[in-house]
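1. Quick one, fold the following:
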Amino acid sequence: MTEILSPATASNDSTGTSGTGASGGGVVRHPAWAVLKQAVEEIRPWQLKDGSIDFSAQDAPQRAVVDSALDRVVRAVEDLSPLLPHDTAYHQALVKDLRRWSDGGYAVPDFLDSLLAFHPAAERTDGLEHLVVFPMYTQNGNPDRNLEAVALRVVWPEWLSELERTRYDNPLFVPITFEDFTPGYDTNSAVLFPETVAVREAPERFTWGGIFCDREAARFRAVSRAAVDTLGVALPEDAEELLADQELSQQTFVLWDMIHDRTHSHGDLPFDPFMIKQRQPFWMYGLEELRCDLTTFKEAVKLEAEGHGMGRYVQYAILFDRLFRFPVTGDRVRNYDGLGGQLLFAYLHKHDAVRWTDNKLRIDWERAPQVTNQLCGEIEQLYRDGIDRPKLVHWFAAYELVSGYLSPHPGSVWAKGPDALDLGLPPRKLVDEVLADEFPLSMFYEALAKKLRDVIASTKGITAHGTGRVAA
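-> The predicted structure is shown next:
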């Protein structure tokens, strides 16, 4: 395993922690974990999309059978909780929520009390373990609010803690790794977000957000390796090192994620930086996510210049994931992350930082960071100018930026300009005129998508240990 230098030093003997924390697996090695998983997986097929159980349905289970399964969930949580004293209050609230769900006849679940009692960001200690049980959907995974159980660990090496404290303040960010999980996470989901939990009302504010860096890193390594081999990319030695080393990749992703996440709330922004409550054309979402990644890239360039060990690796990770995985992952319906990857490639290509010649992709490793930062500057300028523009004018300006590098669909109404749209409608109605695939894949990416289809599919449910759920 590669020794990871602290970003605060250039080449001394200071190292970060392992990123996976203490060895072993207290929760998953305990007999109660297998009981908990089995009981949760027994309950899941009985639940409707909203998490409730309809006992009037033709194939509904007997109430006594459901009660028995829920009793096993409760007992397992109570047996496992002493292993995790930092989660005692959460587990006590969880048992009450489970019992209330049962007492209420398994109607739409409400786990607000236990959600408010769970505070993983309050104690970010490297290797700290958590047992999480909630009825929830999993982003990019299961869309239904099923009961799920996840055993995980916090990744918080000292060098990352120091950067967060002194430079990239992000008190809500919790990087995590899987120990084991129920089927909702045997998917492409790589996040644990409180807003996915079934509750009676949304909290006034969320106090944490978890990202599984082991899944991100494993997926990144698999797809990037396949893309590099397919495209014949000649890699620098340190880029090869990153693709070969799961531990190094995980620590790279926690730094990328930490800076990206905080960037949503920094810079020239609208009042709702995450755009959660706004209905906008999907290229606006794509530009916001790309802006956060390119800002992270710019910071990584600074870190490298200052002698911080992880800066170079973060640059590689952003380039490879954005160029190789994002454009060809998922369907083409409003794929805003895919759009951001397409835009980055086209921008680098048109500025001679990448060239596709003789069936090989050549990357100018000195020019690529300069051009990437240049694109970041153009997006930042778009945002600054947008402060003085009406919403619809801003959307058209953003469209002009994107369409300057990516060809719109020939049937696009938006591509024809304002005169082709009914400007008497409110802006949110004009979003209906946006095509599902407003900026189709280029011929380069159409060919690459076919080459990478199988390896991308194989990363479903992947962890640091490979594909499929972690063995208990």
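2. going forward, measure contacts and count neighbours with C-alpha atoms only.
-> Noted.
3. Do you have the strands of the protein handy? List them.
-> For the chain, applying DSSP state E gives strands covering 129-136, 146-154, 173-181, 191-192, 209-212, 354-357, 360-363.
4. Next, the second sequence, to be compared with the first:
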Amino acid sequence: MTQLTHDRVATDAEIVAQIDEIRADLGPRSEFRDPAFLGRLARRLEASSPLGGVPIVQAFVEDLRRFGDEGRMTRTKAIVNDPDSGVILGLFDASYFPSLSLDFMSYRTLPTDPGLAEGYPSPTMPVVSKSRSEGFIARPVVALFPENHIDGTQESDDLIFYFIDKLVDRHLGTTKLLIEEIMDPDAVPLVRAASVDELNVAASWWVRMHEFHHRQGDMPLPEFLFAKRSKALAGLEELRCDVSGMMACRSDARLAADEAALASEFILVERLLRYPVEGATRPNYDAVASQVLFTFLLEDGGIEIRDGRIYLTQDFYGVLRRYLDEVAAIESLIHDHPVEAVQAELRGFAHRYVDYDEAARDYRHMPYFSAVKERLGI
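-> Predicted coordinates for the structure are as follows:
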């Protein structure tokens, strides 16, 4: 690795300032994998004192110079994947995180419950940001996945970062309002009373459960990521993981009971209440997932709407189990049918429960949540 010598190592604030200055005139995203562009970026970083003394910058510069031959960000990811480094740096290209380009973050990790880590292992890193460049500030960027780097790859040991402070901010800013305005006043008592520190724990449990369940079932990720890229199928996958996480938190006696109970409520309100109001003009895939959940629960007797509020019925968790069973039955077809046939079955299942605009070939917000969005100004 090329050793870059400078007088001192920059502080996090100085790194952020330098990265923000460079990213401001970085150039078009279409050039992000062009060797000439990457060479210019490497030289600019190398010349930017005191960035060159930062180990992850050194690794990043070396990867940029070798990208034309190797097509990988191996050295950079080795540091990103080391939890003790406490830093993330990369050149990112993800359509669902358009604010990300050249970006840096420093973070602190959150403690992990040993029983959760042992029973539901995954390369998930729940963190709280310390310093971050402009791209990471954007509201939609609540996570970072290995394939978001320009090499577009994900290895089994690559860390998946979730920015818990942003998830909790969303909860406090939007979900809490929805709980008060449209939920049964007696429902989810634990999440209503939770402190910020307790919400941090609950959100950490959520993302660990979520990533673990992505890797379970007949069509796990990342193996079947290629087959689940559409809004409908991505939404079903997100919902499958969250419902599985809720059910595990309620039923697994190995888990710390208080934390698991709070996590189950937290997942429920985020998935059932907040995601349906996300997306300014058209629902995103998470909102589509929550449309499926809401309609499935309503039609199958898991929830009732009374005076504009959502009430959970006694059969709520039984209905969730039936949802998981139906999706699992469809995905099990992958062993005997081509992937296109299973995709069609999953899409047909999803479209039974969503508001799909055939003319626009996209989804609409459901009337119930459209009215909520308008009334509450979300």
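5. And the TM-score between them?
-> Overlay of the two chains. TM-score (TM-score structural alignment, normalised by the length of structure 2): 0.81; 361 aligned residues with a CA RMSD of 3.5 Å.
6. about what we covered before: closest one to Met310 of structure 1 among the strands of structure 1?
-> strand 173-181 (16.2 Å; CA to CA).
7. what's the angle from that closest one to strand 129-136?
-> Put simply, strand 173-181 of structure 1 runs at 80 degrees to strand 129-136, going by axes from the mean of the first three to the mean of the last three CA atoms, to 10 degrees.
8. What is the corresponding segment of structure 2 for strand 173-181 of structure 1?
-> Using TM-score structural alignment, strand 173-181 of structure 1 lines up with residues 124-132 of structure 2.
9. Which residues does the matching stretch contact?
-> Residues outside stretch 124-132 of structure 2 that contact it (CA atoms under 8 Å, 6 or more residues apart in numbering) are 12-13, 16, 103-110, 159-165, 204, 207-208, 211.
10. Give me the buried positions along that stretch.
-> Neighbour counts using 16 or more other CA atoms under 10 Å place 124-129, 131-132 of stretch 124-132 of structure 2 among the buried residues.
11. any chance of these in CSV, with distance to Asn200 of structure 2 too?
-> Below are these laid out as CSV (distance: CA to CA, whole Å):
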residue, distance to Asn200 of structure 2
Thr124, 15
Met125, 13
Pro126, 9
Val127, 9
Val128, 9
Ser129, 13
Ser131, 18
Arg132, 19
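12. Could you pull up the residues touching the spatially most central residue of structure 2?
-> Geometric centre of structure 2, nearest residue: Ala143, 4.8 Å, by CA atoms, centre = their mean. Ala143 of structure 2 makes contact with 160-163, according to CA under 8 Å, 6+ apart.
13. between these, which is nearest Gly302 of structure 2?
-> Within the contacts of Ala143 of structure 2, distances to Gly302 of structure 2 taken as CA to CA reach their minimum at Tyr162, with 30.1 Å.
14. can you count the residues close to the closest one?
-> 23 (other CA atoms under 10 Å).
15. Kindly report the same for Arg29 of structure 1.
-> Around Arg29 of structure 1 there are 12 residues (other CA under 10 Å).
16. can you tell me how far the aligned partner of Leu290 of structure 1 in structure 2 sits from Gly245 of structure 2?
-> Under the alignment (TM-score structural alignment), Leu290 of structure 1 maps onto Leu239 of structure 2. According to CA to CA, to the nearest Å, Leu239 of structure 2 stands 10 Å off from Gly245 of structure 2.
17. next one: Gly71 of structure 2
-> In terms of CA to CA, Gly71 of structure 2 sits 36 Å off from Gly245 of structure 2.
18. Could you find the closest non-adjacent residue to Val154 of structure 1?
-> Nearest residue to Val154 of structure 1, sequence neighbours excluded (CA to CA, 6 or more residues apart in numbering): Ile176, at 4.4 Å.
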